[in-house]
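Student: Fold the following and give me the result.
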Amino acid sequence: MAQGSGKSVLFVCLGNICRSPIAEAVFRKLVTDAGTSKEWTIDSAATSTYEIGNPPDYRGQACMRKHDIPMSHTARQITRDDFLSYDYILCMDESNLRDLKRKGSQVQNSKAKIELLGSYDPQKKLIIEDPYYGRDEDFETVYQQCIRCCKSFLERT
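Tutor: Now for the predicted structure:
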């Protein structure tokens, strides 16, 4: 976890190899470009155990390289401590949201605000679809959604 002082956000999807590491990389670049990276703790995680220890999907990595956005991540599952330490847990779809709310309800003194990242989309596209079984273009769509949502989230926080 990249430690900052102040605000914190954890991006979450099912496996933590496609959508959430893209959102993490995009948000990290936005706060770095804004000169506010020291104010943030940023990471990403999975609701499942499927991909623990794996790097981001090669298609997502290629998409990030195309946009000159550094990406360095190893998939991990969300922990009990994440609900206690992060201000925001932003997820990609309704299934993630249900899983997170269920897990969060079991953590006493959870401080995390659990929301869909898409709730910040100025184009009102609420769900960020999983590109895993899709094509390269689907990763580009995820990237574009993450840019819009992360910019809006940063402006509001």
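Student: CA atoms for contacts and neighbours, from now on please.
Tutor: OK.
Student: Which residue ranges of this structure form strands?
Tutor: With DSSP state E applied, the chain shows strands at 7-13, 40-46, 88-91, 113-116, listed in chain order.
Student: and the angle from the second one to strand 7-13?
Tutor: Translated: strand 40-46. Interaxial angle, strand 40-46 versus strand 7-13 (axes from the mean of the first three to the mean of the last three Cα atoms, to 10 degrees): 20 degrees.
Student: Show me what strand 40-46 packs onto, helices and strands only.
Tutor: strand 7-13, helix 19-33 (3 or more Cα pairs under 8 Å, 6 or more residues apart in numbering; DSSP states H and E).
Student: what residues does the first one touch?
Tutor: What it means is strand 7-13. If you take Cα atoms under 8 Å, 6 or more residues apart in numbering as the criterion, strand 7-13 is touched by 19-21, 23-24, 39-47, 78, 82, 85-93, 96.
Student: now do the last one
Tutor: Residues from elsewhere that reach helix 19-33 (Cα under 8 Å, 6+ apart): 10-13, 37, 40, 42-46, 56, 60, 64, 69-73, 91-92, 128, 130-131, 142-143, 146-147, 150-151, 154.
Student: want to put them side by side, so please do this one too:
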Amino acid sequence: MIRVLFVCLGNICRSPMAEAVMRDLVEKRGLTLQIKVDSAGTSNWHAGEPPHKGTREKLKEMSISTSGMVSRQLRTSDLEFEYIVCMDASNVENTRDMLRAYEDTKIFRFLDLTSHKKDVPDPWYTGNFQETYELCVEGCEVLLGRILEEHGLE
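Tutor: The predicted structure is shown next:
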């Protein structure tokens, strides 16, 4: 089983959006037995809460489920994930500190996979859930391609 973890600050906007988008891509390709997707936050501010209303609305508009998703804080056992994908540079730094994995290359910034080379803007502050969704789709498609190639799937 290949495990992918998306990480942001509160785990209610960006990382659950990426989780839901990636789960949708994995399901559509029939890879649910090979790839597990989850998300977490570096803070515990929203632990146990569902994704932000804006995230849920955007994903519902795109027919992508958020069923069963609740926020949780990053924990040391998350270092077992093969891919730990952070939404911004601050999340990378905080994740490495929390997991004590300073040189671990499996912890990386999401958009470094794309030509954007920047952080995913937080719609908690920007209100732009469409932009976050578009970046998540692009990043998840690239990440899934990388996973398929690296693990000889499909």
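Student: got CSV for the strands of the first structure, with mean neighbour count too?
Tutor: What follows is the strands of the first structure, written out as CSV (neighbours: other Cα atoms under 10 Å):
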stretch, mean neighbour count
strand 7-13, 25
strand 40-46, 24
strand 88-91, 26
strand 113-116, 20
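Student: could those be laid out in TSV, adding distance to G104 of the first structure?
Tutor: Shown next, in TSV, are the strands of the first structure (distance: least, Cα to Cα, whole Å):
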stretch	distance to G104 of the first structure
strand 7-13	13
strand 40-46	14
strand 88-91	10
strand 113-116	9
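Student: quick one: which of the ones you listed is nearest R102 of the first structure?
Tutor: Nearest to R102 of the first structure among those is strand 113-116 (10.8 Å), distances taken as Cα to Cα.
Student: so where in the second structure does that closest one end up aligned?
Tutor: Aligned by TM-score structural alignment, strand 113-116 of the first structure falls on residues 106-109 of the second structure.
Student: to the chain's geometric centre, what's the distance from that stretch?
Tutor: Distance of stretch 106-109 of the second structure from its chain centroid, counting by Cα atoms, centre = their mean, to the nearest Å, is 11 Å.
Student: ok, residues contacting it?
Tutor: With Cα under 8 Å, 6+ apart, stretch 106-109 of the second structure has contacts from 82-89, 92, 95-96, 119.
Student: Redo these as a markdown table? Include distance to M1 of the second structure.
Tutor: Converted to a markdown table, the contacts of stretch 106-109 of the second structure look like this (distance: Cα to Cα, whole Å):
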| residue | distance to M1 of the second structure |
| --- | --- |
| E82 | 9 |
| Y83 | 12 |
| I84 | 15 |
| V85 | 17 |
| C86 | 20 |
| M87 | 23 |
| D88 | 26 |
| A89 | 27 |
| V92 | 24 |
| T95 | 22 |
| R96 | 23 |
| D119 | 28 |
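Student: Go through those and say which is closest to A47 of the second structure.
Tutor: In terms of Cα to Cα, no member of those lies closer to A47 of the second structure than T95, at 16.6 Å.
Student: Tell me which residue of the first structure lines up with the closest one.
Tutor: Counting by TM-score structural alignment, the partner of T95 of the second structure is L100.
Student: Next: P50 of the second structure.
Tutor: Using TM-score structural alignment, the partner of P50 of the second structure in the first structure is P55.
Student: Around its match, count how many other residues there are.
Tutor: 18 (other Cα atoms under 10 Å).
Student: before we move on, what about S72 of the first structure?
Tutor: 12.
Student: can you tell me which residues contact it?
Tutor: 25, 55.
Student: Can you tell me how far it is from R156 of the first structure?
Tutor: 26 Å (Cα to Cα, to the nearest Å).
Student: Would you mark the buried spots in the longest helix along the first structure?
Tutor: As assigned by DSSP state H, the longest helix anywhere in the first structure is helix 136-156. Neighbour-count burial for helix 136-156 of the first structure, counted by 16 or more other Cα atoms under 10 Å, picks out 138-140, 142-143, 145-153.
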